[in-house]
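K.L.:
Okay, predicted coordinates and the sequence, questions at the end:
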Amino acid sequence: MFQVEKCICLVLLFTSTSVYVKGYKVKSISKTVFQWAHSPYWDAGSQTLYFADINGGTVSSYQPSTKKLNTAKVDIENNGTCSVIIPIKGQKNKYAVGVNNCVANITWDGTSSSTSKPSIIVELNQNKTIRTHTGKADPMGRMWIGTVGPFRENSQGQEQPDYYKAGNEYMITASGKAVVKIADVSIPDGLAWNADKTKMYFVDCYEKKIVVYDYDNGSGDISNMKVVFDTKANNIDGYPAGLTIDTEGKLWVAQFFNGTVLRIDPESGKLLKTIEIPAKEATSVAFGGEKLDVLYVTSARIFQHVLPPTKYSGRVFAVTGLKSAGNPVTGYPGQPILAI
């Protein structure tokens, strides 16, 4: 699927679960290893981190106050994929999820080892080889979710023709209708909205670009796309993946196959900071914690045939001590689904 490029070398001080580097601390939240942890979501009300394991078909919850990590298998047909979990506002133990090629809801108490069988809301594509990849709720509480084609390679490790531009980015309306917002995307990934609710940032992972759209919060319409940052043009190895935004309006982007998180100024297009993670397959990011100053980073260990994993690959990390102009960097909690 991906072309492996040269990798940066990390000079880190390791303990059993922590890494200290350049003034900040990277700590594994547990020793649990996931296949493809993705789509972290911070629920401020319960002080809980949620995330999915795409290939594992599971959802997880983690409460920093107790350091308790709970993982549940989602009852998916044919042991399929689960790409995202977002709480549904006002409905206790109800979550919107991406399963296989569908958006569904599940019931889960947050601690049990299994969830209810998903109740399908909408099928995004009749092609069963297409699956959901990641998603978020916009400022109005509408779900946005992307789809990707099969990650298939031939014996030489070359991508198959049916993969390229097989996906779309959808917005799910309150009535459960899926509307294509960005068509023909190979790997739709990170999403974030600015505080003014006038801009939407989007990552096209395969094209190695972070773009911005003008965004209408009432309708969800997007327009006037322009490139904010091109990792290839900036000679940064790997692929931009999951994305979040801080209260200064700066973007934080997990760099897949590079083991880093980038802080980018979307106005100037400048790289401001690089955070090193002890797992090359960094997948996504979200701010959390009581003061929203902890950056949670998910990772994977799925491309071991081209990128040998470390013992930290597939773990979820908490990054603390991040500062800007001497002050702690803070972000925003997750937006729940308001209607679906």
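P.N.:
Great, that's in hand.
K.L.:
all contacts plus neighbour counts: C-alpha atoms, from now on.
P.N.:
Fine.
K.L.:
where do the strands sit along the stretch 1-150 of the chain?
P.N.:
13-14, 18-21, 24-28, 37-43, 48-53, 58-63, 68-73, 82-87, 94-99, 102-107, 119-123, 131-137, 143-148 (DSSP state E, counting those that start in this stretch).
K.L.:
among the ones you listed, which is nearest Val261?
P.N.:
Val261 lies closest to strand 24-28 among the strands of the stretch 1-150 of the chain, at 11.5 Å (CA to CA).
K.L.:
another structure for you, compare them:
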Amino acid sequence: MNAIENIGPQCYHLGEGPHWCQRRQLLFSVDIPGTAVCCYDPSKKSMTKLKIPGESISLIVPIEGQDDEFVISRGRTLSILKWTPGSDDYQIIRDLHEVDASQPKNRLNDGKCDAKGRLWAGTMGPQIEGRPGYVGALEATLYMIDAKGCHVKLTDVELSNGLGWSEDNKTMYFVDSPKRSVDAFDFDLETGDITNRRVFYHLDTDDIPGVPDGLTVDARDNIWLAAFSAGRVLEIDSKTGKLISQVEVPSNLTTSVTFGGKSLDELFVTTGRDLGDEKLRGPVDGSLFVLHSVKVQGRPAMDFVKP
């Protein structure tokens, strides 16, 4: 594998939710505490950010068939954003759903669409001070949003994070970060039902520090997992649950990953800064990185089918 490149020096406070738009050849992401949506254009090697005053923004997913419309989160609310990347003008067209009404201190966190364009988005409670990745209460929820509404899919969650699906759409992967594991479910694409939860991979298996964060699934069905506070991305065999390789990242605060580029063979990595143990902090924290020519391909990310 080639060396990793810093393509967005300290562009985030807490970068998350990278989504590669194959039809536009753009990488969208968010800066959660910066309440900003971000767009990296590889053809121009430029990053643009739009700050939307208000609550934290943890996810951005393009809407199918609409170049300048996105679903985003704002605190506990999912909204439709109209925005032309590079412009300072924007419009919140409408709010779709507010979640976790009984937990006003919670917020939405990671989100991703399945093969039918349904948005899966999970929540989290306030993190324990000085321990990013840990909440200490099972008061969060994983939701699925489709044309019929917002559906509770999993309760008793602490901190919802990475999501992904196998190519045959029979397995869904989900991270509840404090568990330090990636869990797998049997997945029914037609109904959206998830059953038979089990541990797919645990960081303890290979003495990996930190907590699991965002993930993506490649064209071979293997999982690429950002290990927060560990400064690395893990490649895990989907058939055996065994660690295949590790990609070292110049920042310990790795948050999420996705494949992009014209051939979907570049691995983008988001990071955060000023978080957790000061001993783990470094000068390039909060940057956007890319690993060129990974020698494996990712799968196109799915857009949101708007209700």
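P.N.:
On my side now, so go ahead. Because the structure is predicted, anything quoted here is derived from the model rather than measured.
K.L.:
need the strands of the stretch 1-150 of structure 1 in a markdown table with distance to Tyr201 of structure 1, can you?
P.N.:
Listed next are the strands of the stretch 1-150 of structure 1 as a markdown table, based on distance: least, CA to CA, whole Å:
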| stretch | distance to Tyr201 of structure 1 |
| --- | --- |
| strand 13-14 | 34 |
| strand 18-21 | 29 |
| strand 24-28 | 26 |
| strand 37-43 | 16 |
| strand 48-53 | 21 |
| strand 58-63 | 25 |
| strand 68-73 | 30 |
| strand 82-87 | 18 |
| strand 94-99 | 21 |
| strand 102-107 | 22 |
| strand 119-123 | 25 |
| strand 131-137 | 12 |
| strand 143-148 | 12 |
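K.L.:
closest one to Gln335 of structure 1 among those strands?
P.N.:
Among the strands of the stretch 1-150 of structure 1, the nearest to Gln335 of structure 1 by CA to CA is strand 131-137 (5.7 Å).
K.L.:
in structure 2, what residues pair with the closest one?
P.N.:
Strand 131-137 of structure 1 corresponds to residues 107-113 in structure 2, going by TM-score structural alignment.
K.L.:
quick one: the matching stretch to structure 1 mean distance?
P.N.:
Aligned to structure 1 and superposed, stretch 107-113 of structure 2 gives a mean residue distance of 0.5 Å (mean CA distance after the TM-score superposition for structure 1).
K.L.:
Skip ahead from the helix or strand containing Asn161 of structure 2 and say which helix or strand is next.
P.N.:
Using DSSP states H and E, Asn161 of structure 2 sits within strand 160-165. The first helix or strand that comes after strand 160-165 of structure 2 along the chain, using DSSP H and E, is strand 171-176.
K.L.:
and the angle for the helix or strand that that following strand is followed by with strand 171-176?
P.N.:
Once strand 171-176 of structure 2 ends, the next helix or strand along the chain (criterion: DSSP H and E) is strand 181-187. Counting by axes from the mean of the first three to the mean of the last three CA atoms, to 10 degrees, strand 181-187 of structure 2 points 140 degrees away from the direction of strand 171-176.
K.L.:
Give me the buried positions along whatever helix or strand comes next after strand 181-187 of structure 2.
P.N.:
Using DSSP H and E, the next helix or strand after strand 181-187 of structure 2 towards the C-terminus is strand 194-202. Neighbour-count burial for strand 194-202 of structure 2 flags 194, 199-202 (criterion: 16 or more other CA atoms under 10 Å).
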